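Asks: next input, structure requested:
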Amino acid sequence: MSLEFVITSLIVIASPGTGVLYTLATALSRGARASVAAAFGCTLGIVPHIAAAMLGLAAVLHTSALAFQALKWLGVLYLLYMAWQALRERGALQVDENVRVGSLRETIVTGFLINILNPKLSIFFLAFLPQFIQAGELHPLLRMLELGLIFMALTYAVFVVYGLAAARVRSRVISQPSVMTWLRRAFAGGFVLLGAKLALAER
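Replies: Below is the predicted model:
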């Protein structure tokens, strides 16, 4: 593992995206425990993309317009659904003082779906990971798997930090209905913008 890989990965991970937005929204509405579950779900959503990059399935998404467009529009629709849920005070921005095991499971599944429905991630890993594999590497797939696991660990750590930091100010936020209203609008707008960005994405 190179320092260059870690630094580049951290820049990519820390950049605002759907996973960061979802983790922050969950932390502010439901607290630290739920934000950790959100971070875990978003991290799990990376697994299929790394597997796709290793197996060459990402190349299919890159060359097949139909496959790429189908997965892309499912992702767009899901992000718009997330925006609608935020405005209706449901989903990630539903204030819940008693976070149950069942609701944590739903939080993980939502985070997983947010990432798995973004075809750009598979293509990203197909282009990103090989840059850090030397030409003479004896086991390139194992090396790619190692880098993928490191990327996942960094993702989980960064998202947990985001979530726990947001959870610390949660009590001040949820005690002010006007602030929560504007936050819901802001997060809904964020999901819409990310959905629009994905809709405009090309292979």
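
Asks: please count neighbours and contacts with C-alpha atoms only from this point.
Replies: Will do.

Asks: now T43: which helix or strand?
Replies: helix 32-44 (DSSP states H and E).

Asks: for that helix, list every residue counted as buried.
Replies: Within helix 32-44, the residues scored as buried using 16 or more other Cα atoms under 10 Å are 32-44.

Asks: one more, please, to line up against the first structure:
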Amino acid sequence: MNTALTATYALTVLLLIATPGPVVALVVNTAAASGWRKALFTALGTNWASLVLIAAAAWVIMTSAAIDKAWLSGMSLVGCLFIAYIAYGTLKDALHTPASSDPASVPMRRDRGGLWQGFMVGISNPKDIIFFISFFPQFIQITESFEKSMVVLSLLWIAIDFAVLSLYIFAIGKIASTRSNRIITLVSGVMLLLIAVVGMAYNVRGLMA
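Replies: So this is what the prediction gives:
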């Protein structure tokens, strides 16, 4: 195994996942609004999406298929619209939640996040799509076997992804209160909306080019 290349891949994945994006915003928002259990299921959903994207990247490498940029931009655009929909619901809930100091006065939203919503945000995350399709193949030579490399890369991604998201969930649990949860929900909602708007603008420009 190429230790240096493996370490570079692990560091790249760590920085990619730890950097705030739609997945982190959704997991943090879910932890604040619906509790750590729902947030963990959301993280599992994003992991599931990552495996699908890894499988797509493996297919591209094996077949040497060229990805149509218009198709990729279109798929990312749909993902951005979905992220914008989640952002709208998040901000609507946060703005209608009273800034009370009594946690019992504000019911937890159990419909926030979850396995399916985590999967949908993960599979439509422009950052992950670009990484798996264009950047991921550069690390395929960490071992002499293609199959073994795919297994190692996949396991490293899943382990780092779940560890980082779990740390976010743990951190939110430590600072949880009605006031802090409302602020976290507002911030994550704004972040999701900004990501969606920037992503839509970028992909619309790509489709019109």
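
Asks: please state their TM-score.
Replies: Once superposed, chain against chain, the TM-score is 0.78 (TM-score structural alignment, normalised by the length of structure 1); 189 aligned residues with a Cα RMSD of 3.0 Å.

Asks: structure 2: matching residues for the helix holding T43 of structure 1?
Replies: Alignment of helix 32-44 of structure 1 against structure 2: residues 36-48, by TM-score structural alignment.

Asks: and that stretch against structure 1, how far off on average?
Replies: Here the mean offset of stretch 36-48 of structure 2 against structure 1 after fitting is 1.4 Å, by mean Cα distance after the TM-score superposition for structure 1.

Asks: what does that stretch rub up against?
Replies: Stretch 36-48 of structure 2 is contacted by residues 23, 27-28, 30-31, 110, 112-123, 158, 161-162, 165-166, 169-170, 173 when judged by Cα atoms under 8 Å, 6 or more residues apart in numbering.

Asks: cool, and stretch 59-73 of structure 1?
Replies: 53, 117-119, 123, 126, 198-199, 203.

Asks: likewise stretch 23-30 of structure 1?
Replies: Here stretch 23-30 of structure 1 has contacts from 33-36, 38-39, 92-97, 99, 159, 162-164, 166-167, 169-170, 173-174, 187, using Cα under 8 Å, 6+ apart.

Asks: over to stretch 114-126 of structure 1?
Replies: 18-19, 42, 45-46, 48-50, 52-54, 56, 58-59, 61-62, 68, 71-72, 74-75, 78-79, 198, 201, 203.

Asks: narrow these to those in helices?
Replies: Here DSSP state H is the test, and the contacts of stretch 114-126 of structure 1 give 18-19, 42, 48-50, 52-54, 58-59, 61-62, 68, 71-72, 74-75, 78-79, 198 as lying in helices.

Asks: now the residues you listed: which count as buried?
Replies: Here, 16+ other Cα under 10 Å leaves 18-19, 42, 48-50, 52-54, 58-59, 61-62, 68, 71-72, 75, 78-79, 198 buried among these.

Asks: trace V109 of structure 1 over to structure 2, please.
Replies: Aligned by TM-score structural alignment, V109 of structure 1 pairs with W116 of structure 2.

Asks: hmm, I typed the wrong one, I wanted T155 of structure 1.
Replies: Checking TM-score structural alignment: T155 of structure 1 goes with D161.
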